[in-house]
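Engineer: quick one, what's the 3D model for this:
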Amino acid sequence: MTLILHITTRSHWQTAQQEGAYRPDSLETEGFIHCSTPAQVVGTANAYYHGQSGLVLLCIETDRVEPEIRYEAAHGESFPHLYGALNLEAMTQAIDFEPEADGNFTLPTALN
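Structural biologist: Down below sits the predicted model:
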């Protein structure tokens, strides 16, 4: 099992549960869903979400993902991108992802 992660807001996650699939704005504007590996997600969170609360970390099992997954270069690393709506059956869990008091994120204990 290979695990990839996606950061989203709690409200976007709730919408996905009601609709039966996850379709963030990036799917429309860029054609894919940005994801990270467990080793990359803290860096991504600190770069793009520093100090933001109300976030959820979607844990995705790649073997269950229906759309194509491509690992593509960005910022000197290879990041997983999903080229289609995320089917919720690929999710293993959604973890509340809140920053520390200084605004920085750490990997949730459930993923250590």
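
Engineer: please make it C-alpha for all contacts and neighbour counts, starting now.
Structural biologist: Fine.

Engineer: and the helices in the protein?
Structural biologist: In the chain, the segments counted as helices under DSSP state H are 10-19, 25-29, 41-48.

Engineer: if I pick residue 87, what's in contact with it?
Structural biologist: 20-22, 65-66 (Cα atoms under 8 Å, 6 or more residues apart in numbering).

Engineer: which residues of this structure fall in strands?
Structural biologist: Counting by DSSP state E, the chain has these strands, from start to end: 3-9, 21-22, 33-34, 55-61, 68-74, 77-83, 86-87, 91-96.

Engineer: next up, for comparison:
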Amino acid sequence: MLIYKIFRADEWAAFESQGETLGAPIDLSDGFIHFSTAEQAAETAAKHFADATDLMLLAYSADTLGEALKWEVSRGNALFPHLYRPLKLSEMLWVKPLPLVDGIHQFPADLA
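Structural biologist: From the prediction side, this is the model:
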């Protein structure tokens, strides 16, 4: 199963140059890295990144993140993937821009 992380361009640039990250400011304050499933990603973008034009969408296989990935109840009583260790660039499957068009983030058509 693929899970997704949304970063702002500056967060992505820092991650790309360092090879690993403890996440965005919200991740640091919560003590884990927030991910979303394909079904959750659009709502996550709308709720936490409204009007952001510089976003990048990263895809990871949940299976490769190991036991540090926990599925926990969050928004709407849904289970969300949370990573309790640094995120490694080498584990990423792909990264794509997440453009904002007419106030809606445009996710890749093949998001699965």
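
Engineer: one step back: and residue 94 of structure 1, which of the helices of structure 1 is closest to it?
Structural biologist: Distances from residue 94 of structure 1 to each of the helices of structure 1 were compared using Cα to Cα; the minimum, 8.5 Å, belongs to helix 10-19.

Engineer: contact partners for the residue most central in space within structure 1?
Structural biologist: With distances taken as Cα atoms, centre = their mean, structure 1 has residue 6 as the residue nearest its mean C-alpha position (0.2 Å). Going by Cα under 8 Å, 6+ apart, residue 6 of structure 1 touches 34-36, 41, 57-60.

Engineer: mind putting these in JSON lines, neighbour count and distance to residue 73 of structure 1 included?
Structural biologist: Shown next, in JSON lines, are those (neighbours: other Cα atoms under 10 Å; distance: Cα to Cα, whole Å):
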{"residue": "34", "neighbour count": "17", "distance to residue 73 of structure 1": "12"}
{"residue": "35", "neighbour count": "22", "distance to residue 73 of structure 1": "12"}
{"residue": "36", "neighbour count": "21", "distance to residue 73 of structure 1": "12"}
{"residue": "41", "neighbour count": "21", "distance to residue 73 of structure 1": "15"}
{"residue": "57", "neighbour count": "22", "distance to residue 73 of structure 1": "22"}
{"residue": "58", "neighbour count": "23", "distance to residue 73 of structure 1": "21"}
{"residue": "59", "neighbour count": "21", "distance to residue 73 of structure 1": "21"}
{"residue": "60", "neighbour count": "25", "distance to residue 73 of structure 1": "20"}
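
Engineer: got CSV for the residues you listed, with distance to residue 96 of structure 1 too?
Structural biologist: Below are the contacts of residue 6 of structure 1 laid out as CSV (distance: Cα to Cα, whole Å):
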residue, distance to residue 96 of structure 1
34, 18
35, 16
36, 16
41, 14
57, 6
58, 9
59, 11
60, 15
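
Engineer: between the contacts of residue 87 of structure 1, which has the most around it?
Structural biologist: If you count neighbours using other Cα atoms under 10 Å, the busiest of the contacts of residue 87 of structure 1 is residue 22, which has 20 neighbours.
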